[in-house]
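> can you look at this prediction? I've put the sequence above it.
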Amino acid sequence: MVRLPLTVAEVERGRRLGALLRRARRERSILETALDARVSPETLRKIESGRVATPAFSTIAAIADVLGLSLDAVWAEINQPELGVEPISSGRIARERLAA
C-alpha cells in the first residue's frame, strides 16, 4: 500500500495534537501514560513530537482517556485555524468564483 504524503494541514494538526497531549500529561511520565493507555512509549513520544501526525483513532482515544481529555475537546483543539488565516469555507469559495 502506498501512503500519500501528508498535507500541510495534517502536519500542523499533528503538531497541535502532540502539544495538547504534552500539556495534558503535565508531570506524568511518558512511560506511565503510555502503559496506562496500552500504547508503546515510543509511539506516544512520536505523537507528542509530531513525528506521527496521523495516529490511529484508537490510539488517540486511549491516550485521551488516560489523560482525562474528551475526544470533542481534542478535536476542537487540533482543528483551530491559524491566527490571521481565514478558514476555507464554501461561502468564501463561492465568493471567489463569483468575483472571477
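Yep, it's here. Numbers count the residues shown, from 1 in each chain.
> from now on I want contacts and neighbour counts done on CA atoms only, so please keep to that.
Fine.
> secondary structure element for residue 13, which one?
For residue 13, the enclosing helix or strand under DSSP states H and E is helix 8-25.
> so what touches that helix?
By Cα atoms under 8 Å, 6 or more residues apart in numbering, the surrounding residues in contact with helix 8-25 are 33, 47-54, 64, 67, 69, 74, 77-79.
> in whatever helix or strand comes next after it, which residues are buried?
Toward the C-terminus, helix 8-25 is succeeded by helix 30-37 as the next helix or strand (DSSP H and E). For helix 30-37, burial by neighbour count (16 or more other Cα atoms under 10 Å) applies to 30, 33, 34, 37.
> for stretch 43-52, same thing?
Using 16+ other Cα under 10 Å as the test for burial, stretch 43-52 gives 43, 44, 45, 47, 48, 49, 50, 51, 52.
> hold the first one in mind and look at this next one:
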Amino acid sequence: MVRTPLTPEERRRGERLGALLREARGGRSMIEIAASAGISAETLRKIETGRAPTPAFFTVAALAGALGLSMDEILTRCAPEPEAVPLAG
C-alpha cells in the first residue's frame, strides 16, 4: 500500500495537535498519559513531536479523555489556519 504524501497543512495540523497535547499533559509523564489512554508512550511521543501527524480518531479520543480535553477543543485548536484574503484596494 502506497501512502499519499501529506500536504503542508496536514503536517501543520499535526504539529498543532502535538503542541496541544504537550500543553495539556503539563507536568504529567508521557508514560502516565499513554497508559491512561491505552497507547504506547512511543505512539504518544510520535504524535507530540509531529512524526505521526494524522493519528487515528480513537487514539485522539482516548488521549482527549486522558487529558481532560473535549473533542470540540481539539478540533477548534487544530483546525486549518484561515487563508489570508487580500483586501480589495
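Done, it's in. No experiment lies behind these values; they were computed from the predicted model shown.
> related to what we said a few turns ago, okay, the buried residues of helix 30-37 of structure 1 in JSON lines with distance to residue 23 of structure 1 next?
What follows is those, written out as JSON lines (distance: Cα to Cα, whole Å):
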{"residue": "30", "distance to residue 23 of structure 1": "12"}
{"residue": "33", "distance to residue 23 of structure 1": "13"}
{"residue": "34", "distance to residue 23 of structure 1": "15"}
{"residue": "37", "distance to residue 23 of structure 1": "16"}
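> could you point out which of those residues is nearest to residue 85 of structure 1?
Using Cα to Cα, residue 30 is the member of these that sits closest to residue 85 of structure 1, with 33.5 Å.
> so which of the contacts of helix 8-25 of structure 1 belong to strands?
Within the contacts of helix 8-25 of structure 1, no residue falls in strands by DSSP state E.
> nearest residue to the middle of structure 1?
residue 17 (3.2 Å; Cα atoms, centre = their mean).
> ok, that residue to residue 77 of structure 1 distance?
Per Cα to Cα, to the nearest Å, residue 17 of structure 1 is found 8 Å from residue 77 of structure 1.
> residue 14 of structure 1 now?
Residue 14 of structure 1 sits 11 Å away from residue 77 of structure 1, taking Cα to Cα as the criterion.
> if you count what's nearby, which of those two comes out ahead?
Per other Cα atoms under 10 Å, whichever of residue 14 of structure 1 and residue 77 has more neighbours is residue 14, with 23 against 15.
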